[in-house]
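Asks: generate coordinates for the sequence data below:
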Amino acid sequence: MINGFTLHDTASAPAASIGILDGVQKSWGLVPNLHRVLAESPAALEAYATLWGIAEKTGLTPQERNIVYIAIIYENECTYCMAGHTNLSRVAKVEPEAISAVREGRPIADPKPEALRQFAAKVTRNRGVVSEADVSAFKAAGFGNGAILDVLVLAATKLISNYTNHLAQTPLDPFMKGAEWNAPGKLKPAA
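Replies: This is a model prediction of the structure:
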C-alpha cells in the first residue's frame, strides 16, 4: 500500500464505518481489502456500498453488469478490481470467452455484449462524451436510454473503487487468486 493508507478492520476503523464493514462481512462472508481501505472515510465507504446496491437494481442483467464493470475496469486499468470482477463475472455465469475478451481489450464475439463493452469503454475513456453514432450503435444492439444511464451508475461505482485502488495500491484478496491481471499500461501519473 502507498500514501499511508490502512487496511482497516472493525477494531481500527472510524466508528461510522463499523456498521458498514459488519454488513459487508455478513453479505459477502469477508471484508474485501477495498472496503477496508475505504473505511478510513465513512462517507467514501458508504458511497461505494450504496452505489453498489443501486447498481444491482439497474435494468441490466447480472451478466451485462459484469461486462460493463470489467470494460470500465479495463479502461481505468485497475488491477485489483479486474481480479475481483473476473471472479464475480464467473459467479454471474458470464461466458468465459467474453471475460477473456474484455480482460484483453478485444471484441466479444456475441454482438450484444460487444455493444455493451464498447459503449461502457467509450463512456469511460471519453468521460461521458460519446458521439451520436456511438449512442445509435448501442441502441441498435437492443439497449435504450435506461441502459445508457445504467452504464453511468456502474461507471460511478467503479470510479470510487478504481481510483481508490490506484491511490492506495490495494493488495489483492485471497479470493482473487488465479484472476490476477496486468494492465495495458496506458495510464500515466499526472504531471
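Asks: could you use CA atoms for every contact and neighbour count after this?
Replies: Fine.
Asks: what number of residues lie near the residue lying closest to Glu46 once chain neighbours are set aside?
Replies: Distances taken as C-alpha to C-alpha, 6 or more residues apart in numbering place Ile20 nearest to Glu46, at 7.1 Å, with adjacent residues excluded. By other C-alpha atoms under 10 Å, 20 other residues sit near Ile20.
Asks: mind listing what Ile20 touches?
Replies: Neighbouring residues of Ile20 by C-alpha atoms under 8 Å, 6 or more residues apart in numbering: 45-46, 49.
Asks: does it lie in a helix or a strand, and which?
Replies: helix 15-28 (DSSP states H and E).
Asks: this one as well, want them side by side:
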Amino acid sequence: MTRIATPAIDTATGATAEVYAQIKKAAGSVPNTFATIGAHGPAALKAVLQADGALAGGSLSKQDQETIKLTVSKVAGCDYCVAAHSLLGKFTGLSQDVLKAIRDGQPTGDAKRDALVHFVSKLVRTSGTVSQGEFDAIKAAGYTDTQLVDISLAIAVTVFTNVFNRINDTAVDFPAVA
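Replies: Model prediction:
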C-alpha cells in the first residue's frame, strides 16, 4: 500500500488529466509513480516528462539511458525504479544477463557500459568534485562532453523519481526482479 493517496486516474481533471492522456498515448497506461506524482504535482510530472523528452532527443543511446537509470535506482535502493528500468532496459535490447550484472554491480562484458556504470555509481555514492582520474576514465571510454551533460540529466531525473518512490513506498506495477 502506498503512503500518498492517489485518486483513480479516470477521475483526473485539468492539467493532471492532460498529462495522464499523454502518458497513456505513449505507454498504454499510467505507471503508479506517475499517477501519484501527477495527482499531487502535475507540474512536477510535466517537468519529469519534459526531461525524459530531452534525453530521448539527446546524445545517449536508449541503452545508455536505461543503464544510467538502473544504476542510480539500484544505488538508491528504489525497488520500484529497479523493476521499471529493468523492464525498460530489456525493451532497449539490453539482455537479462547485462541487466542483472548492472543490478549486481558486476562487469557486463562491455567495457564502455562498465565505465558508464562505474562513473554513475561513483557520482551518486560520493560528494564533491569528480576526480581528474574519474573524468579521464569516462572520456577514455568514449563519452563526449555533450554526453556528460545528458548523463547528468538522466541521473537528476532518476534521483527525483527514486526519492519520491522511497517516500511514497509506491506499489510496484512492473515485473519484480530478484
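Asks: coming back round to it: if I look at the residue nearest to Glu46 of structure 1, how far off is Gln118 of structure 1?
Replies: In this view, Ile20 of structure 1 and Gln118 of structure 1 are 34 Å apart by C-alpha to C-alpha, to the nearest Å.
Asks: wait, Ala84 of structure 2 touches Thr170, no?
Replies: No: using C-alpha atoms under 8 Å, Ala84 of structure 2 is not in contact with Thr170, being 11.9 Å away.
Asks: which one's more surrounded, the two?
Replies: The neighbour count for Ala84 of structure 2 versus Thr170, taken as other C-alpha under 10 Å, is higher for Ala84 (23 against 20).
Asks: which residues touch the more buried one?
Replies: Ala84 of structure 2 neighbours (C-alpha under 8 Å, 6+ apart): 174-175.
Asks: hang on, the earlier thing: average offset of the next helix or strand after the helix holding Ile20 of structure 1 relative to structure 2?
Replies: Downstream of helix 15-28 of structure 1, the first helix or strand assigned by DSSP H and E is helix 33-38. With the two structures superposed, helix 33-38 of structure 1 lies on average 0.6 Å from its match in structure 2, counting by mean C-alpha distance after the TM-score superposition for structure 1.
Asks: which elements pack onto helix 33-38 of structure 1?
Replies: helix 42-55, helix 145-168 (3 or more C-alpha pairs under 8 Å, 6 or more residues apart in numbering; DSSP states H and E).
Asks: tell me which of these lies nearest to Pro111 of structure 1.
Replies: Nearest to Pro111 of structure 1, of all these, is helix 145-168, at 16.0 Å by C-alpha to C-alpha.
Asks: tilt between that closest one and helix 42-55?
Replies: 150 degrees (axes from the mean of the first three to the mean of the last three C-alpha atoms, to 10 degrees).
Asks: helix 145-168 of structure 1 vs structure 2, mean deviation?
Replies: Relative to structure 2, helix 145-168 of structure 1 is 0.9 Å off (mean C-alpha distance after the TM-score superposition for structure 1).
Asks: out of the helices and strands packed on helix 33-38 of structure 1, flag the one nearest Ile72 of structure 1.
Replies: Closest to Ile72 of structure 1 of the helices and strands packed on helix 33-38 of structure 1, according to C-alpha to C-alpha: helix 145-168, at 6.7 Å.
Asks: list the buried residues for the closest one?
Replies: Residues of helix 145-168 of structure 1 classed as buried: 147-148, 150-162, 164-166, 168 (neighbour count, 16 or more other C-alpha atoms under 10 Å).
Asks: before we move on, back to that, now the helix holding Ile20 of structure 1 against helix 42-55, angle please.
Replies: Interaxial angle, helix 15-28 of structure 1 versus helix 42-55 (the same axes, to 10 degrees): 30 degrees.
Asks: report the distance from helix 15-28 of structure 1 to the chain centre.
Replies: From the chain centre to the centre of helix 15-28 of structure 1 is a distance of 20 Å (C-alpha atoms, centre = their mean, to the nearest Å).
Asks: report the buried residues of it.
Replies: Across helix 15-28 of structure 1, burial judged by 16+ other C-alpha under 10 Å covers 17-18, 20-22, 24.
Asks: and if you look at stretch 119-132 of structure 1?
Replies: 119-124.
Asks: for the residue nearest to Glu46 of structure 1, give its distance to Phe5 of structure 1.
Replies: Using C-alpha to C-alpha, Ile20 of structure 1 is found at 18 Å from Phe5 of structure 1.
Asks: find the nearest non-adjacent residue to Leu116 of structure 2, please.
Replies: Ile138 (6.8 Å).
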